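Q: Sequence plus the predicted model coming up.
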Amino acid sequence: MVQRDITGIDLESRLADYAATIDRYDLLLGLIPAGFAVAVLVGRLLDLPVETTLLWGVAIAAIALLDGLFVRPPTKPRNV
């Protein structure tokens, strides 16, 4: 096992490197549960029925899914 020295690692540069690896499809996958969470919060604030809030969550998730699969689908990497 190799022992590493981590005392000189800058946290901001590590976060910047991590943020640079996030692509569009990661954001679309994150939008699906976030859409449901936002719909539930808005439904609670406006005192809407559960069916209505779920319908709005499904609409947000469907838009993200359709965009990721059909509007701008993933392409094959160019360097392969």
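A: Okay, I see it.
Q: Every contact and neighbour count from this point should use C-alpha atoms.
A: Fine.
Q: Next, name the residue at the spatial heart of this structure.
A: residue 30 (1.8 Å; Cα atoms, centre = their mean).
Q: SS state for that residue?
A: helix (DSSP: H, G, I helix; E, B strand; the rest coil).
Q: What separation do you get for it and residue 22?
A: Taking Cα to Cα, to the nearest Å as the measure, residue 30 falls 11 Å from residue 22.
Q: before we go on, here's another structure to hold up against the first:
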Amino acid sequence: MRRRDITGIEPVARLAEYASTIDRYDLLLGLIPTAFAVAGFVGRILDLSSEATLLGGVVIAIIALLDGLFFRPPTRPHGT
């Protein structure tokens, strides 16, 4: 990760610069806890058992994990 000097940069420009550094694997890592949170919310709304709710979160998290590790794994950047 490269170091950036953020002094003198407007907050909107700083946010846009940060958003442009987010890649697919950051989103996959964020999906794992989000899957459990959404499953918990849906389980609460639909009055599901905790086992069913946890299983729903696990299924979504496993799909994200398998996709990120085996189906489309990270590769080395070109030129290094």
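A: That came through fine. This one's a predicted model, so the numbers in the text were calculated from it and none came from an experiment.
Q: which strands and helices sit next to the helix or strand that contains residue 34 of structure 2?
A: Following DSSP states H and E, the helix or strand that holds residue 34 of structure 2 is helix 24-45. Packed against helix 24-45 of structure 2, as judged by 3 or more Cα pairs under 8 Å, 6 or more residues apart in numbering; DSSP states H and E, are the following elements: helix 50-66.
Q: What residues of the helix it packs on count as buried?
A: 53-54, 56-58, 60-61, 64-65 (16 or more other Cα atoms under 10 Å).
Q: What mean distance separates the helix holding residue 34 of structure 2 from the matching residues in structure 1?
A: Comparison of helix 24-45 of structure 2 with structure 1 after fitting gives an average deviation of 0.1 Å (mean Cα distance after the TM-score superposition for structure 1).
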